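S.K.: sequence and predicted structure are below.
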Amino acid sequence: MIFDALHPPHDAVPSDPAPATVLASWEPGTFLENLAPGPDGSWWVTSPSHRRVDHVAADGRLLTRVDLGAPATGIVADGDTALVTSGEPGTPGWRLLRVRDDGYVPVADLPGVTFANGMTRHGNGLVIADCLRGALVRFTSDGAVEDLVVDPLLTPLDPQGPLPGVNGLAVGPAGDLVMTSTGRGLVLRLGAAGLEVVAERLVGDDLTVTPDGALYVATHTFDSVLRLRPDGARADVATRVDGVVGPTSVALEPDGRALVVTTTGGMLAAPDTPEPARLVRIDLTSGGGHP
C-alpha cells in the first residue's frame, strides 16, 4: 500500500461484508459531510460544498434543501429539526443553527471555533470538534461556549495538508467521548482518566458506536466502513463495490438494525473524476457486518 498526504498509514484489514443499498445519489462534485436521523425514517445531510442541508426521505426522495450561505458541517437531530454548525473553514464567525424544512434560525455564535466538524450530544449540551485548532468545544444548555479539551493529538498532522485533526465524535456506552484524529490515523477516547489512544494506524473521518461498544468508522480516502470491536479486531463491512467511495460519516438507524453512510464520490482523492455522492444503507442483521 502506498501512503501519501491523503493516505496516512492505515493497516489493511479483512473483509466482512454486509448487504448495502444506495438510498440516494447527488451529482459528482457534491461533498457530503455529516448526517443525522430525521422523522419517519428520513435523514438530514450536510453538504459543505453546496452550503446547504438536504432532508432526504427513507426512500431516497429529496424532501427539501435548506441553503445556509456558508458551509454546513456538524449536525445532530433535535425532534423534527436539526442543529447544524456552519461557517468558513479557518476563519471566525462560526454559528450553531436550527434547520427546519422551511429554513433556519440562528441558535448561537461559536466564538473561538475555527473549523467545526463532528458534533454530538453529551451531558447537558453539545460537544463540537474543532478540527483545525485541535479542540473539543462544549456548548451547554444555558448557551455557554467553552473548551473541553485542547491537545496536540487533536491537531492536524500537517496544518497545510488535506486531512484534518479531530473529526468524528460519538458517545460510548459508558458515556465517554470517542473520536477520530484523521491525519494522525488515531481513534481516541476521552473519559475520566483523560485522553487515551484506542487505535493507531486507523484513518477515520466520522464514526458511530453500537450499544456493545463496537465502533463503525468511515475511512474516507480508504473507501470503506470499518468495524472496530472492543477487543481491537478490525474488519471492513463495506467498500467501493458497495458504492462506498469517499465515505465521510456513518450513523446507526434509530432501531440499530443498519448503518447509514454519506460519501463524496471520492472527490477529495480524485477531484477531476469523482463518482456521484451517495447515501448508503448497510444492513447489520444479515450475517456480515454484525458486531
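M.R.: Great, that's in hand.
S.K.: okay, CA-based contacts and neighbour counts for the rest of this
M.R.: Will do.
S.K.: secondary structure class for the nearest residue to Gly185 once chain neighbours are set aside?
M.R.: Nearest residue to Gly185 in three dimensions, chain neighbours excluded: Val203, at 4.2 Å (C-alpha to C-alpha, 6 or more residues apart in numbering). Under DSSP: H, G, I helix; E, B strand; the rest coil, the three-state class of Val203 is coil.
S.K.: gap between Val203 and Ala218?
M.R.: 9 Å (C-alpha to C-alpha, to the nearest Å).
S.K.: which of those two has more neighbours?
M.R.: Higher neighbour count among Val203 and Ala218: Ala218, with 32 against 29, using other C-alpha atoms under 10 Å.
S.K.: what is the neighbour count of the residue nearest to Arg95 when sequence neighbours are not counted?
M.R.: Closest residue to Arg95 apart from its sequence neighbours, by C-alpha to C-alpha, 6+ apart: Asp109 at 4.5 Å. Other residues near Asp109 come to 18 when the count uses other C-alpha under 10 Å.
S.K.: below is an additional structure, to be compared with the one above:
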Amino acid sequence: MFTKLPKSVMLTAAAIAVAMSAPAPASAATPPLDHARTAVHFDLAKGRTPENIALASDGTAYVTFAKARQIAAVSRRGDVRILATLPAPADGGVHTPALRFPLTTGIVRAHDGTLYFLYATGTADLTGVWRLRPGGRPQRISALPATGLPNGLALDARTRALYVTDSALGTIWRVPASGGTATAWSTDPALAPAGFLGANGLKIHNGAVWATNLDKGTIVRIPILPGQRAGTAQVTATGLTGIDDFAFTGRGDDQIIAALNTVNEVALVRPDGTRTTVLTAADGLQGPTSIALRGNTVHVLSAAYLTAKDPNLLLARLGR
C-alpha cells in the first residue's frame, strides 16, 4: 500500500503509454541483484497504478491497479489485459480510511487459477475480499469493516484460509477461501498504525504470518499456533522507512527483499535485521509497492504515487 499523497500529486496525471521499455542503460543494482530493467510501463492517466502482484507459472503477472479499481493480467511480452473493473461506491469512496478514494489492493492466485483480491471503499457493501474465477465475474466472498483498509493478502493453501492485513484497524483478518465471515486473527499492537497506515504487506512463511508496518518501518513475525491461533508478534527488523510489500528470497533463512515506497528503494533484509539497498531510482523505481519472485527473477511494481511519472514493472536478477 502506498503512502499519503500530497494534493498536488493526486491532481496530476501524466499519460504513459503501456509498452515494453526501450533498451535500458547499465543497471545500477547492488549485488545480489543485477541486470535491472524496466519491462513494462503502465498508463498513469488511466489510473493504472500497480499495487500488488501474483505470478503464474506460465509467466503471466496478475496485478491490481489501485486507482482504476481493476484486476489485470500482464503477459511476458508486456501486454496488459483488464480482467475486471470493480463497481465504484455510490459516494465515490470519499469515506475510504486515510485515502478518501476506492482502491484495489492485495492479490493472490490459487493453483486452479482463481484470483483472490481486496477492495477498500469505505462502504459496507463493497469493502472486503473478492474472488475472480477463470472466465467468471468478480464477486465479494467476505465483507470486511468499512472503517478498515484491507491491504496485504496471503493464501494458506494447506488450510484454505486467506489472511488479510488491515492498515487502518491494525488487524490481521482470517477468512475461509470458500468465503464467509472474517475473524480478527491478530490485533497485536505491533500491527497498529502510528498516524497513517499500519499493517501492510503480508506473507505466510515457515509456520508464521509475516507483515510489515508502514508507519513504524518494521517487519513483524506472528507464529501460527496449534488450532491456527495467533502467537505473540515479534519485530524482526526496524528502520525500514516507508516499507510496503516484500518477498522471501529462498536464499538462507528468512532473507527478505522489501519495497521501501516513500524513499524509492528496494532493500535486502537479512535474518538479523540488517539491510542493504539493492535498487534505487537509478534502476527505474518510481515508488515501489510490491515484490514477487519467479525463480531468480525479481518482479518489482512501482505505482508512482509520489513521483506521478512512470508506474512500471521492473525486473532484476537475483544472484547467489
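M.R.: That came through, no problem. The model shown is predicted, which means the values in this text are computed figures rather than measured ones.
S.K.: one step back: can you find the partner of the residue nearest to Arg95 of the first structure in the second structure?
M.R.: Taking TM-score structural alignment, the alignment pairs Asp109 of the first structure with Ser142 from the second structure.
S.K.: cool, and Val76 of the first structure?
M.R.: Val76 of the first structure maps onto Val108 in the second structure, by TM-score structural alignment.
S.K.: didn't its match look like it was pressed against Tyr116?
M.R.: Yes: applying C-alpha atoms under 8 Å, one finds Val108 of the second structure in contact with Tyr116, separated by 5.4 Å.
S.K.: which neighbours do those two share?
M.R.: With contacts taken as C-alpha atoms under 8 Å, 6 or more residues apart in numbering, not a single residue reaches both Val108 of the second structure and Tyr116.
S.K.: just want the most central residue of the second structure.
M.R.: In the second structure, the residue lying closest to the centroid (C-alpha atoms, centre = their mean) is Asn52, at 3.6 Å.
S.K.: ok, that residue to Leu83 of the second structure distance?
M.R.: Separation of Asn52 of the second structure from Leu83 of the second structure (C-alpha to C-alpha): 15 Å.
S.K.: what about Ala58 of the first structure, which SS state?
M.R.: coil.
S.K.: residue in the second structure matching it?
M.R.: Match for Ala58 of the first structure (TM-score structural alignment): Arg76.
S.K.: pretty sure its match is touching Thr60, no?
M.R.: Yes: counting by C-alpha under 8 Å, Thr60 is a contact partner of Arg76 of the second structure at 6.1 Å.
S.K.: does the match of Asp109 of the first structure really touch Gly180, like I thought?
M.R.: Yes: Ser142 of the second structure lies in contact with Gly180 (C-alpha under 8 Å); the separation is 5.3 Å.
S.K.: distance from the centroid: which residue in the first structure tops it?
M.R.: Most distant residue from the mean C-alpha position of the first structure: Asp142, 25.6 Å away (C-alpha atoms, centre = their mean).
S.K.: what helix or strand does that one sit in?
M.R.: Assigned by DSSP states H and E, Asp142 of the first structure falls within no helix or strand.
S.K.: for it, list the residues it contacts.
M.R.: Asp142 of the first structure neighbours (C-alpha under 8 Å, 6+ apart): none.
S.K.: with the one 5 residues further on instead?
M.R.: Asp147 of the first structure sits next to Ala135, Leu136, Val137, Arg138 when contact means C-alpha under 8 Å, 6+ apart.
S.K.: please name the nearest non-neighbouring residue to the last one.
M.R.: Nearest non-adjacent residue to Arg138 of the first structure, counting by C-alpha to C-alpha, 6+ apart: Val127, 4.5 Å away.
S.K.: from Val261 of the first structure, how far off is the one you found?
M.R.: Between Val127 of the first structure and Val261 of the first structure the computed distance is 21 Å (C-alpha to C-alpha).
S.K.: give me the more crowded residue out of the two.
M.R.: Remark: of Val127 of the first structure and Val261, Val261 carries more neighbours, 28 against 24, as counted by other C-alpha under 10 Å.
S.K.: SS state for the more buried one?
M.R.: Classification of Val261 of the first structure by three-state DSSP places it in strand.
S.K.: residue contacts, the aligned partner of it in the second structure?
M.R.: When the second structure is aligned by TM-score structural alignment, Val261 of the first structure is paired with Val300. For Val300 of the second structure, the contacting residues are Ala259, Pro288, Thr289, Ser290, Ile291, Ala292, Leu313, Leu314, Leu315, by C-alpha under 8 Å, 6+ apart.
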